[in-house]
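Undergrad: quick one: sequence and predicted model below, then my questions.
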Amino acid sequence: MAESFKAMLIEEVEGRPRARIADLTLADLPDNDVLVEISHSSLNYKDGLAITGKGRIARRLPMVAGIDLAGVVVESRAPEWAVGDRVLVNGWGLSETEWGAYSRFQRIKPRHLTALPEGFSPLEAMAIGTAGYTAALCVLALEDHGTLAGAGEAEFLVTGAAGGVGTVAISLLAARELRVVASTGRVSEEGFLKALGAARIVDRAGLSAPGKPLQPETWAGGIDSVGSHTLANLLAQTRYGGAVTACGLAGGADLPGTVMPHILRGVALLGVDSVMCPPERRARAWALLDRDLDRARLAALTRVAPMADLPHLAEEIVAGRIRGRTVIEIG
């Protein structure tokens, strides 16, 4: 193994977190039971906040950034994982309380590992990443609630549609032959979003302003990664008995709505957490992705970049200038 290797390290400088690409050795890594050689990671909004310092993501410093990884086990003290196993990790506090993925090697707690599905390469798994895996959890939540069954020609709204969660959510819903509407502020992405399966596009401006507590019943359900007024308006526009999943807060952590949609129309708000999600539900989400995600569509929404580009890409994703999924080559 390499005597030293590159990692994106966040340290405290003059009282603030600051990220840089540093040289580490195996002796620097935490004493967890499984050593993984990482080949690929991904770029998520949370990664952008961590690297730019525009969000205090790391709860202890120093910290290696990166919430997703795919690679191969090279050492293991855990009986459930053997050398040569292909594995991935999404969440579990990586880059917050656990050293993360932007590193050639990382030591991982055994429970945090998921077997890489046979149907995916490491690059494809990271093209999906936490964003796509979260989208799958949202689809599962709507499915378990019964919202997807018998939807017919009713429309489902996906907000933040050009982002990582939104693009995969559109693809997964379209794979079920559901009618998907994409909400985005980037009207130039209409062709891209329709190629993923969106039936039509709506401007996010119509959802991001304050709205009435109850509005015309428009959507059978929705997947929201924006929060704030966008989520409140989506709930107010969801038809009787529908459901909306909430998995992000790109537009704000507040929810300026009322209980009216819930108590007068029976609309359900389903919270989706990807970080501490139990292993069994993770396995369901990855099985859904393996079954329903079109590989050609996945390739269409993916670009690949080296770890050296992370500082620039982090600024871009926080500014909302990245569409689809960005895979980071580590190895």
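TA: Good, I have the coordinates. All of these numbers come straight from a predicted model, not from anything done at the bench.

Undergrad: CA only for contacts and neighbour counts going forward, please
TA: Noted.

Undergrad: list the buried residues of stretch 119-126.
TA: If you call a residue buried by 16 or more other CA atoms under 10 Å, then stretch 119-126 has these buried ones: Pro122, Leu123, Glu124, Ala125, Met126.

Undergrad: may I ask which helix or strand encompasses the last one?
TA: For Met126, the element it lies in under DSSP states H and E is helix 122-145.

Undergrad: for Leu69, same thing?
TA: Using DSSP H and E, Leu69 sits in strand 68-76.

Undergrad: quick one: the helices in the stretch 51-200 of the chain?
TA: 122-145, 164-175, 190-196 (DSSP state H, counting those that start in this stretch).

Undergrad: gap between the first one and the chain center?
TA: Centroid displacement of helix 122-145 relative to its chain, using CA atoms, centre = their mean, to the nearest Å, is 7 Å.

Undergrad: next, the one to line up against it:
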Amino acid sequence: MTTFSAFRVEIPGAGEPANSHIRHLHIDQLSPGDTLIKVAFAGVNYKDALAANGQGKIIRDYPRISGIDLSGHIVSSANRQLKEGDPVVVHGFGLGVEHDGGHAQYARVSSDWVLPLPAGLSLCEAATLGAAGYTAALALHWMELCGLSPEQGEVAVTGATGGVASIAIDILNHCGYQAVAITGKHAAHDYLKKLGAARVIAVPDLEPSGPLASGQWAGAIDSVGGAVLVWLLRTTKPEGIITAFGNAGGAHLDTSVFPFILRGVKLLGINAGGPMALRREIWNKLATVYRPNHLDDICQVISLDSLPQVTKQMLERKSTGRNVIDMAL
């Protein structure tokens, strides 16, 4: 193997905007690391779409191969616990941001970042889950640690057609919860019902009429932020639990303390990272008790060559579920 294909984000010159191209690279052009992985599949996340199109100030320095998650096989590693051919998953740790990421046929990373593929998951399933599935599972994990259970009532899921939210609906249904999908995409109602949404509703009127409104939700998984998160805080039942991890609807939160001090609502921030022990626990749940039932419906398999078009569609809010690159295509 002399060269391989990679999707790399570059700045042509000083003061010019970033752009992205398929490049043919050598291994020694990758970021340093003690472990070389032959990438089989890699997810395409909203963060990747921003980076690929020079938006959001995602990438710290250029050039950079995008892709914040990947699955593949070990080629070589300084860590004796990682054997040649072992199937593995990697996400986070600056992958695709400050370290070359998964949108390439090979990746070189630190062995400390590498998670053995849990039994029961294929490499394609692991990439379909990726950082998105980990985030969805981590959200439910913390909600249940705070006392959430299916008999307490409906759980709202905002930005419902996105990758994290789609997987969250699937997991909630698998675990016996009544998930209410909230979306502005009327054409996606059948898709969301197929994933297991008990109800699908439109994005409500977000103009506040007071610090509190009628309590509807035992819990909520929010990928939007902004006014949508404010509305969730106002409409969650006493002792309800909200997890938040997105800002597509805005980074500002204009709310009051009343949901917290009058209803005891819990607002949990979810960062798709954490120590390796927690990652192993969550990935083992994804392979067993949290395993989604509809990954085939959530996943659209694409080629590396089609990535530029797909990232633009994601930024235009024209994508649904998870796009996963098959490096063999």
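TA: Happy to help now that I have it. What you see is a predicted model; the values in this text were computed from it and never measured.

Undergrad: kindly provide the TM-score of these chains.
TA: TM-score of the superposed chains, computed with TM-score structural alignment, normalised by the length of the second structure, equals 0.96; 326 aligned residues with a CA RMSD of 1.4 Å.

Undergrad: need the buried residues of stretch 119-126 of the first structure in JSON lines (columns: distance to Gly91 of the first structure).
TA: Output for these, formatted as JSON lines (distance: CA to CA, whole Å):
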{"residue": "Pro122", "distance to Gly91 of the first structure": "16"}
{"residue": "Leu123", "distance to Gly91 of the first structure": "17"}
{"residue": "Glu124", "distance to Gly91 of the first structure": "17"}
{"residue": "Ala125", "distance to Gly91 of the first structure": "14"}
{"residue": "Met126", "distance to Gly91 of the first structure": "13"}
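
Undergrad: tell me who's in contact with Asn19 of the second structure.
TA: Listed by CA atoms under 8 Å, 6 or more residues apart in numbering, the contact set of Asn19 of the second structure reads Val9, Glu10, Ile11, Pro12, Ala52, Asn53, Gly54.

Undergrad: again, 10 Å this time
TA: Counting by CA atoms under 10 Å, 6 or more residues apart in numbering, Asn19 of the second structure makes contact with Arg8, Val9, Glu10, Ile11, Pro12, Ala51, Ala52, Asn53, Gly54, Gln55, Pro63, Pro308.

Undergrad: just the buried residues of those residues.
TA: Buried members of these, counted by 16+ other CA under 10 Å: Arg8, Val9, Glu10, Ile11, Ala51, Ala52, Asn53, Gly54, Gln55, Pro63, Pro308.

Undergrad: map the last one onto the first structure.
TA: It refers to Pro308 of the second structure. When the first structure is aligned by TM-score structural alignment, Pro308 of the second structure is paired with Pro311.

Undergrad: what lies in contact with the helix or strand harbouring its match?
TA: For Pro311 of the first structure, the host element (DSSP H and E) is helix 310-318. Contact partners of helix 310-318 of the first structure, identified using CA under 10 Å, 6+ apart, comprise 8, 19-21, 43-55, 102, 163, 250, 305, 307, 319, 321-323, 326, 328.

Undergrad: mind running it again at 7 Å?
TA: Residues outside helix 310-318 of the first structure that contact it (CA atoms under 7 Å, 6 or more residues apart in numbering) are Tyr45, Asp47, Gly48, Leu49, Ile51, Thr52, Ile322.

Undergrad: ends of stretch 50-62 of the first structure, what's the gap?
TA: Chord length of stretch 50-62 of the first structure, first to last residue, is 12 Å (CA to CA, to the nearest Å).

Undergrad: no no, stretch 108-128 of the second structure
TA: End-to-end distance (CA to CA), stretch 108-128 of the second structure: 21 Å.

Undergrad: the nearest residue to Asn79 of the second structure once chain neighbours are set aside: how many residues sit nearby?
TA: Nearest non-adjacent residue to Asn79 of the second structure, counting by CA to CA, 6 or more residues apart in numbering: Ser111, 6.4 Å away. Neighbours of Ser111 of the second structure under the rule other CA atoms under 10 Å: 18.

Undergrad: do Val244 of the first structure as well
TA: Val244 of the first structure has 28 nearby residues by other CA under 10 Å.

Undergrad: which strand or helix spans the aligned partner of it in the second structure?
TA: Alignment note (TM-score structural alignment): Val244 of the first structure maps to Ile242 of the second structure. According to DSSP H and E, Ile242 of the second structure maps onto strand 236-244.

Undergrad: same thing with Gly222 of the first structure?
TA: Secondary structure assignment for Gly222 of the first structure, by DSSP H and E: strand 219-224.

Undergrad: once aligned to the second structure, how far is that strand on average?
TA: In the superposition with the second structure, the average deviation recorded for strand 219-224 of the first structure is 0.4 Å (mean CA distance after the TM-score superposition for the first structure).

Undergrad: where does that strand end up in the second structure?
TA: With TM-score structural alignment as the criterion, strand 219-224 of the first structure aligns to 217-222.

Undergrad: same for the strand holding Ile242 of the second structure, what does it pack against?
TA: When contacts are defined as 3 or more CA pairs under 7 Å, 6 or more residues apart in numbering; DSSP states H and E, strand 236-244 of the second structure packs onto strand 217-222, strand 266-269.

Undergrad: Gln152 of the second structure: which of those strands is closest?
TA: Nearest of those to Gln152 of the second structure, taken as CA to CA: strand 217-222 at 5.8 Å.

Undergrad: what's the closest one packed up against?
TA: Short answer (3+ CA pairs under 7 Å, 6+ apart): strand 217-222 of the second structure packs on strand 155-158, strand 236-244.

Undergrad: residue contacts, Val109 of the second structure?
TA: Pro32, Gly33, Asp34, Thr35, Leu36.

Undergrad: of the residues you listed, which stay in contact in the first structure?
TA: Retained in the first structure (both residues aligned by TM-score structural alignment, their matches' CA atoms under 7 Å) from the contacts of Val109 of the second structure: Gly33, Asp34, Thr35, Leu36.

Undergrad: the first structure: which residue goes with the first one?
TA: If I follow you right, that is Gly33 of the second structure. Aligning on TM-score structural alignment places Gly33 of the second structure opposite Asn32 in the first structure.

Undergrad: hmm, who's touching stretch 85-98 of the first structure?
TA: Under CA under 7 Å, 6+ apart, the answer for stretch 85-98 of the first structure is 57-60, 63-73, 100, 112-116, 129-130, 274-276.

Undergrad: which residues of the second structure does that stretch align to?
TA: On the second structure, the counterpart of stretch 85-98 of the first structure by TM-score structural alignment is residues 86-99.

Undergrad: average offset between the following helix or strand past the helix holding Pro311 of the first structure and the second structure?
TA: Where DSSP H and E defines the elements, the next helix or strand beyond helix 310-318 of the first structure is strand 325-329. Taken against the second structure, strand 325-329 of the first structure registers an average deviation of 0.9 Å after superposition, with mean CA distance after the TM-score superposition for the first structure.
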